[in-house]
Structures are given as structure tokens and as C-alpha cells.
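Trainee: My questions concern the predicted model and sequence given below.
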Amino acid sequence: MPARDLASGNGLVSGYARLGQWESARAAFWSLPERDVVSWNTMIAACVERDRPQESFALFRQMDLDGVAPNRITLASILSACDGSQENIAHALIAGLRDLEPDAMIGTALVILYGRCGSCEKSLEIFHQMEEPRDPGAWNSIIAALARNGHTDAAIAMLRRLECEGIGPDFAVFNSILFACSHGGSLCEGYAHFLIMAGDYGIAVSSSHFMCLIDLLGRAGKLEAAEELIDSMPFEADGLAWTILLSSCKSHNDVERGAMAAMRVAEFESWESSTYVMLSSIMRN
């Protein structure tokens, strides 16, 4: 297949994928008479972005059967699709990385992978081995790994190191920090970082940040404050916000507010079994 035609075909696959036209991207990919590493990387990355890990693994295996050698972009994409349930795949990929020079892309993917597998020690080891100065993606990945595994103090300490390096944290870093504070019971620390995010860094507060703050208040038993926050957000609350409050009402046995939250959830979505379970648990207690 002429290189020009292959490049055009790859561009078509990439264009459909960027536009979210999944079926068109897939059809264009499989209609290519020949596929090079760029073709496979584009399709694998599209699968990962659409949260289709099994399909990305299947493509990776087919790529190998077709005799196309993966590069660091391929391996970084596949690593990012792995979680704790795919450790065998991950270890095989890590073995294959020995032939490649380590770089920021692969290092970041490994930090994310080990974090998903619950191995923060390994995530930290990989992070510290990465060449300085580390890029924002590497910092984001290690802070997220620590936060998601309950290491609140370590995640906050890493945020302070990032600031000392002169790198401004972004919205994703604060998502991780707020998550860590919520699950670690650090109410004052979490609220302070919520204020710092907009006040000191000028980061626009997103829906996900508000969800973390609602959860933070709810877990701390500040249910009235959580409800007031939902009502005062600069956008209309959805079912997720009220579900978070309902879950907190269940934990703290607030029957009246829990019933109200359940009714608000029902305004946005049909009554699901989880909503029934939480409300019945509150009433039973």
C-alpha cells in the first residue's frame, strides 16, 4: 500500500475517532488494506479513551499476530487500560518494556498502572526514577495514585512538592486531593484546598470538584451544609449530587433528609435498586 494512501487512511481513522464516531472509525480501520503501527496505535488509543479495555487488548494481540511491532505509544496506551484485574497482561507488557528506553510517557503509564493495582510503593519508585524535570502528567499520576489508595497526607505532601518545582497544579490534581481528603476524613484540609484552587490558581471549579466537596461534607456528618452546597451550586444539581447526599444520610441515619434526597434522585432518573436499598436502610434504622 503506498505510504501516501496509508497516511490518508490513518488520518481518516483518527478523524472519526476524535469526533466520537466510533463505528465509522472501526469500519475505516478494518477497511485498510495494510496497517502500520500508527494505524494500530490510533485504534487502540480510541478504545482506551472509550473505556473499552478488552477491545484494546484484543487489538493489541491482533497487532502482534499481524507482525506489527509495538512502540512506546502502543505500550503506554495498553498500560493505561490495565487495572488490578489485568495484572498478568500488565506484567507481560512491563517485561516487554526492557527493550525500550524509559521516557515520561511510559513512566507515567506505569505510575498509573501500579496505582490501580494498589502498589503505591512501586508507583513512587517509578516516579522517582523518572528524569527531571517531570512533566505535569507524571505529577498528576502519582498524586492520583496516592489519593485513590487512601494516602491523603502523602498526596498533599506531593502537591506541595509540585508547587515547589514551580508547576501549577491543574483541575485533575485538585480532583485527586479533594477525593483523598473526603475519603481520609480531612474536612478542613479538603475545604481549604477547594478555596485555594479557585482563589490562588484561578482554576474554574467543575462539577466533579463540587461532587467531591459534597461527599467531603457528607462523610464528615455536615449534612445540612452538604444540602446547602447542592442548592447553591452555580449549575443545576443532577442525580449524582443527590445520590451522594442520600448515601451520607444513610451513613448518619438522617431519615428526613434521606427521604428528601431520594425523591430528588427520582426526579432525574428512575428508581433504581440502589436508591431503594439506601432509603429502606435509613427507614429501617
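Mentor: Now that the structure is in, tell me what you want to look at. Residues are numbered from 1 along each chain as shown.

Trainee: drop to CA atoms for contacts and neighbour counts, all remaining ones
Mentor: Fine.

Trainee: For residue 77, which non-adjacent residue is closest in space?
Mentor: Taking C-alpha to C-alpha, 6 or more residues apart in numbering, and ignoring the residues beside it in sequence, residue 77 has residue 45 as its nearest neighbour in space, at 5.8 Å.

Trainee: what residues are up against the one you found?
Mentor: Residues in contact with residue 45, defined by C-alpha atoms under 8 Å, 6 or more residues apart in numbering, are 56, 74, 77.

Trainee: Present those as a markdown table; the columns should include secondary structure.
Mentor: Listed next are the contacts of residue 45 as a markdown table, based on DSSP: H, G, I helix; E, B strand; the rest coil:
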| residue | secondary structure |
| --- | --- |
| 56 | helix |
| 74 | helix |
| 77 | helix |
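
Trainee: Just the element for the residue nearest to residue 77, please.
Mentor: Following DSSP states H and E, one finds residue 45 within helix 37-49.

Trainee: Now that helix: buried residues?
Mentor: By neighbour count, with 16 or more other C-alpha atoms under 10 Å as the criterion, the buried positions of helix 37-49 are 38, 39, 40, 41, 42, 43, 44, 45, 46, 47, 48, 49.

Trainee: another one to put next to it:
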Amino acid sequence: MKQLSLLSSCKSLRSLQQLQAHATKSSLDADPLFAGKLLLHCAVHISDAHDYAERLLLHSPNPNAFMYNAVIRGFSDSDSPRRSISTFSLMLRNLSSQIDSFTLAFSLKSAANLRCLRTGAQLHCQALLRGLETHIFVGTTLVSMYGECGRVEFARDVFDEIPEPNTVTWNALLTAFFRRGDVGGAERVFAAMPAKSPTSYNLMLGGYAKLGEFAIAGKVFDEMPLKDEVSWSTMILGLAQHGWYEEAFACFLRLRRVGTRPNEVSLTGVLSACAQAGALEFAKMVHCFVEKVGLIWITPVNNALMDTYSKCGSVDMARLVFERMPGKRSIVSWTTLIAGLAMQGHGEEALALFLEMEGSGVEPDATAFVALLYACTHAGLVEEGSEMFDKMSNLYRLDPEIEHYGCMVDLYGRAGQLARAYEFVIQMPIPPNDVIWRTLLGACSFHENVHLAEKARDKLSEIDPNNSGDRVLLSNIYAVAGKWRDAAAVRRSMAELKLRKSPGWSRIEVDKMVYMFVAGVRGDDATREAYEKLGEVMSRIRVEGGYVPEVVSVLHDVEEEEKEGAVAAHSEKLAVAFGMARSGGARRVRVVKNLRVCRDCHNVMKLISKVYELEIVLRDRSRFHCFKNGNCSCKDYW
């Protein structure tokens, strides 16, 4: 039958509909074999044709079990697994006697994707009613479903009833234990497995990596008889996600040495590590490798490259990757570059790129608007940001989410329009969360508004009473205002509740090695070298730059000399000093910091850039600062 052979060549819904129209003319559409194969191809092999497959089923005069199973299977792997369950319910009414192992297995897969224990249990009852609960296909999917729903004890019971579980069944049980975080249970299952496949080893590796147990994961990795692409990418991505950046770099280099070809996951994983650590030189090496082996065509890898270059302070390279991307740019590609420009404070360029994206026919989504509002926030484009916020709902019919409201509060707050920010929060159609109030509190701290800060702190006390950062901000505000008793009271409450401030750290890459510094932590050679160089630097900028410490925000009512000591060795100062000591005459250093840069460090960086004729690129929690010739790219707006 010619039309059946042509089905496999249909790659889009339009081409399939053309074939169907031709079959209708020749009355072939009435043939059950052709109708079933058509529906299966539509439901399973064409990603955007699930709705059409469902219509074909509903309009079929005599749908058989094969057709129902095809639609159930198609929806089980889609973004709408609930419709797989509704199709099962329809089959139960119309064709109950023909429900088989395929019907139940794909329906159970949908229940697992929904993580709906009630639906899964009802399907389990149907399997028991039909004597299919021990069928290897159904039993394995039952184990997976209970594991996804967090009921590992039920998964174990089902597993014990299966006469001859295969490797897939064992792996499903292994996954169930790891999903609940039961490492011991997973280890017992792995030890009991009669045959361990590469997938079994990868599941163990992924389970340990997800839990951050990299000492054990490393042992499993070393013991694996065969390391495939999944093994390497699991290790690299897991290390990157848990902040083990140097280990992720080492693992990637090891992958290259053994001759394994990295896949999309391992490349995006190592680039993520580069982005978080600010390792620009290592990122450039990865970029060269990607181009050398011909993987530059992969859109997610290009997006990861842009994100990495942006977060490493090289937005020009990010733009170059964007401009040279082969094929069509995705919405993620546009959004990544907009976000990169936003981090650098290039608000006008980000707005222009957004308009270019609209002109290209790519419709912005909610994430794109977050990046755009962020750009307006960090460039002080208050009215432009307000217009874009209105455009989001009025033109594109996108309902603002909490992130968009947070951007607007930040937009008004950074600009010093605190009353407008507070009014915006009060009028929000959804309840403001702790992030919204914390954003307002941060703006009050920067603009020294004690009255409004107390209001924000009262709200935060109701939502998140044990957050140490909120108390530190309020204490800062009291200290700046000279309210030492109030500042001391806040500090006492932190001590009573045993709350600790998150330590600030800064990282710098030197000769493709990443070093981390924490204020007040001494001991290794790198730290001693940093402190020694910092002492020399601070003395010189006092004499040649007129440096006066910014001690007004130091929290205690103590002598000025003690206050100066409290700000003298912040982690970003140590990182810059270390970079200067190891620079070998380089005229630029790059530093990544986990917290927002303080006023004193900001002033010091400006003076160092002027006195030493050094360019400093500093990425803090909020944005990039590029210090050059005594000025900062943020124009003191951060």
C-alpha cells in the first residue's frame, strides 16, 4: 500500500493532512489498518499533532484498541499527560474488554508524569482486575509511578510481586529510592542486582551527584566498566550545579584526554561552571573546542556560550556568538543576550535588541520580559520599564508573574522612588512574597529610608521571620542613621535566634586556575599573598588617590580605626589584590562576588583603576561593574 509507505516521510502535520486528503479521495481512509497507522504517526511521531490525533480518534466511526493506545501513548509523552488519562477513561467506557498491557503501561506513565498517586492507584486497581499487575511492562511502569509519587514502599511491594524483573525493572526501583533520598536503600538495590547495565551505573552516579555526594560519585565513576556520554555529562553537570567548578573543569579535561566526544549536556555543564566561576579563559578554550569538532550548530550550546561570556564580563563575545549563530535563533538566544546586556548596564542596547527581536517575528515570552525589565532596572530607565511592563499584558496578553512585579519594585527602588515602589507593592493584584518586600528593604537601605524600611521588615517578619539577611539590612539602616541602640537590638535578636549572615566570597581566575577568597579567612599561600599585596595597595591609594574609608555603614558604634578594619579586607579587595600580584603586567583583572558590592569596595576599585591604570571587571550579585580610569560603568548606580 503506497500511502502506508509514504507515512514515514511525513514530518509535519501539514504533510500528513495532505496524505490523508489523498487517501480520503480514494476511500482508503475507511481501511482500519491505514486509519490506525495514520493516527499512530500523528500521535507519536509529530510533536505538535496530539490535538489532531485526538480529533481523528473522536471522529472515527469504530475506533479499535490500537487507535486508543496510540492516543494514550502520544499524550503520555506530551506536555498534557492528563489528556492521556481522559482518553483511557473514554476507552474504559467504550472498549473496556480490550484494555491491555500497552494501555495500562502508557496510562501509568502519564500518572507518573503528573505525580498523581490517586490516579496511579486507580490504574493499579485496573491492572489487578485484569490480571496484568505482574506483566513485566505494566509492573515496571507501576514501580516507576510509585517512585515518582514518593511511595517507595509501594514500589518495592510491586517489584517483589514480579516473577522475573528485568534490568529496566531493577533500574526503576533504584530510581525510586534515590528520588526519596534513601541512599542506603538504593545501594542495597544496586548490590542485589543480578546484572548491572551501563544505565544502572549511570543511575547510581546521577543519584549521588544530585545529592552532592561527589566523593562516592567519584568512586562509582572510577569503577564503571564503561563510561559513556551520559556518565561524563552526569558528572560534569552535577559538579557544576553544586559549585564544584574546578572539579568540573578537571572532569571535562579528563573526558577530552580519553577521547570521548562531549555531548550537549557536558558542554553546557562545563560552560555553566565557567559562567558561575567567572572562568573566561577556560570558557574560551571550550569555545575553541566546540568550533574545532563542529558542534557550533547546536543552539543550546551557543546559548550557553552567550550566557558564559556575558557572566564573565565579555558581552562583546556574547554578541559575536549571537551574530554568528547558524540557523534560526530561538527565543532563549535573544533572551540570553538581552540579559547579558542588562547585567552590564547597557539598558538602551537591550531595549534596541528587544525591538529587533519583535521585528524578526519572534514573540517575547514571560522570561524575555523579565530580562528586559532587569535591563531597565540597572540602567535607571524608569519610564521605559513602566511602558514595557504595560506592553507585556496589553499587547502580548501575558499575565505578569511575581518576577515581573519584583523587577518593577526594584526599578522604582533603585531610582530612589521609594514611595512609588511602596504604592506599587500595596496595589499588586497578587500577594507580595518575601522577595518583593526584601527588594523594597534593600532599596530603603541604599537610600537610607528608616521609616519605610521598618514597614518592609514588619512584613518580612510575618513571611520569613528567620532570614538573617533582612536583619542585617535593617541593622545597616539603623547604623547609618546613628540609631545604635536599635542596631544593637537587631544584632542581639540575631544572636538569640542563632542566625548567621551568609559569608561573602569572591573568585578570580589566574592562569586558568580559580581562587576563592573569604574575608577574615587566612591560612593558605594564596591568601597570605593577597593580604600582603592588599596592604601595599591600600597605602598607595591613600597617598596618591586620597582614599578615605566609607565606614558609615559599619554596624557598631566603635572607634573609627576599628570601623576601618571592618571594611579593609572584604573578599573582593583580596581577590583584586591577588590578581594584581599574579598578573605579570596584565592590565585587566576579573572578579566574581556572591554578594552586592559595598560602597567602600566600590570606591576602592575606582581608585585602584586610576592609580594603577588597571581595568577591573567585577560581577556582584546584581550586575557587572567595569572600573576604568577612576570611573565605574554603573555610573555609581547599583
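Mentor: On my side now, so go ahead. As the structure is a prediction and not an experimental result, all values here were calculated from the model.

Trainee: Got a TM-score for the two of them?
Mentor: A TM-score of 0.83 describes the superposed chains when it is computed by TM-score structural alignment, normalised by the length of structure 1; 280 aligned residues with a C-alpha RMSD of 3.1 Å.

Trainee: Sort out which one of the contacts of residue 45 of structure 1 lies nearest residue 275 of structure 1 for me.
Mentor: Distances from those to residue 275 of structure 1 were compared by C-alpha to C-alpha; the smallest belongs to residue 56, at 33.5 Å.

Trainee: Matching the closest one against structure 2, which residue comes up?
Mentor: With TM-score structural alignment as the criterion, residue 56 of structure 1 lines up with residue 248 in structure 2.

Trainee: dump the residue contacts of its match.
Mentor: Taking C-alpha under 8 Å, 6+ apart, we find residue 248 of structure 2 in contact with 235, 236, 237, 239, 240, 270, 273.

Trainee: what's near enough to touch the nearest residue to residue 182 of structure 1 once chain neighbours are set aside?
Mentor: Beyond its immediate neighbours in the sequence, the residue positioned closest to residue 182 of structure 1 (C-alpha to C-alpha, 6+ apart) is residue 216, lying 4.2 Å away. Residues counted as contacts of residue 216 of structure 1 (C-alpha under 8 Å, 6+ apart) are 178, 179, 181, 182, 183, 185, 187, 190.

Trainee: Looks like the first one contacts residue 211 (just checking).
Mentor: The one in question is residue 178 of structure 1. No. Using C-alpha atoms under 8 Å, residue 178 of structure 1 is not in contact with residue 211; the gap is 9.5 Å.

Trainee: Name the residue in the two with the higher neighbour count.
Mentor: More neighbours sit around residue 178 than around the other of residue 178 of structure 1 and residue 211, counting by other C-alpha atoms under 10 Å; the figures are 31 against 22.

Trainee: element containing that one?
Mentor: Residue-wise, residue 178 of structure 1 maps onto helix 171-184 under DSSP H and E.

Trainee: between the contacts of residue 248 of structure 2, which is nearest residue 389 of structure 2?
Mentor: Checking those against residue 389 of structure 2 by C-alpha to C-alpha gives residue 273 as the nearest, at 32.5 Å.

Trainee: In structure 1, what residue corresponds to the closest one?
Mentor: With TM-score structural alignment as the criterion, the equivalent of residue 273 of structure 2 in structure 1 is residue 81.

Trainee: The residue nearest to its match when sequence neighbours are not counted: neighbour count?
Mentor: Closest residue to residue 81 of structure 1 in three dimensions, ignoring its sequence neighbours and counting by C-alpha to C-alpha, 6+ apart: residue 53, at 5.3 Å. Burial measure for residue 53 of structure 1: 22 neighbouring residues, criterion other C-alpha under 10 Å.

Trainee: Then residue 82 of structure 2?
Mentor: Residues near residue 82 of structure 2, counting by other C-alpha under 10 Å, number 20.

Trainee: Check residue 278 of structure 2 too.
Mentor: Using other C-alpha under 10 Å, residue 278 of structure 2 has 28 neighbouring residues.

Trainee: is it true that it touches residue 311?
Mentor: Yes. Taking C-alpha under 8 Å as the contact criterion, residue 278 of structure 2 and residue 311 are neighbours in contact, 6.7 Å apart.

Trainee: what does residue 147 of structure 2 align to in structure 1?
Mentor: Residue 147 of structure 2 is assigned no aligned equivalent in structure 1, the criterion being TM-score structural alignment.

Trainee: can you tell me what part of structure 1 stretch 494-506 of structure 2 aligns to?
Mentor: In the comparison with structure 1, stretch 494-506 of structure 2 aligns to no range at all (TM-score structural alignment).

Trainee: Type out the PyMOL command that picks the buried ones from the contacts of residue 216 of structure 1.
Mentor: To isolate the buried ones among the contacts of residue 216 of structure 1 in PyMOL, judged by 16+ other C-alpha under 10 Å, type:
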select buried, resi 178+179+181+182+183+185+187+190
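
Trainee: quick one: the strands in the stretch 201-350 of structure 2?
Mentor: With DSSP state E, counting those that start in this stretch as the definition, the stretch 201-350 of structure 2 shows no strands.

Trainee: all helices of it, in order?
Mentor: The residue ranges that make up the helices of the stretch 201-350 of structure 2, judged by DSSP state H, counting those that start in this stretch, are 214-223, 229-241, 245-257, 264-277, 280-292, 299-311, 315-323, 331-343, 347-359.

Trainee: Output the contacting helices and strands for the fourth one.
Mentor: Helix 264-277 of structure 2 makes packing contacts with helix 229-241, helix 245-257, helix 280-292, helix 299-311 when contacts are defined by 3 or more C-alpha pairs under 8 Å, 6 or more residues apart in numbering; DSSP states H and E.

Trainee: for that helix, the distance to its chain's centre please.
Mentor: Between the centre of helix 264-277 of structure 2 and the centre of its chain there are 12 Å (C-alpha atoms, centre = their mean, to the nearest Å).

Trainee: how close does residue 209 of structure 1 get to residue 49 of structure 1?
Mentor: Using C-alpha to C-alpha, to the nearest Å, residue 209 of structure 1 is found at 21 Å from residue 49 of structure 1.

Trainee: Taking the centroid of structure 2, which residue is nearest it?
Mentor: In structure 2, the C-alpha nearest the mean C-alpha coordinate belongs to residue 241, at 9.0 Å (C-alpha atoms, centre = their mean).

Trainee: residues in contact with that one?
Mentor: By C-alpha under 8 Å, 6+ apart, the residues touching residue 241 of structure 2 are 269, 273.

Trainee: Kindly provide the distance from it to residue 18 of structure 2.
Mentor: Taken as C-alpha to C-alpha, the span from residue 241 of structure 2 to residue 18 of structure 2 is 47 Å.

Trainee: Please apply the same query to residue 606 of structure 2.
Mentor: Here the criterion is C-alpha to C-alpha. By it, residue 606 of structure 2 lies 67 Å from residue 18 of structure 2.
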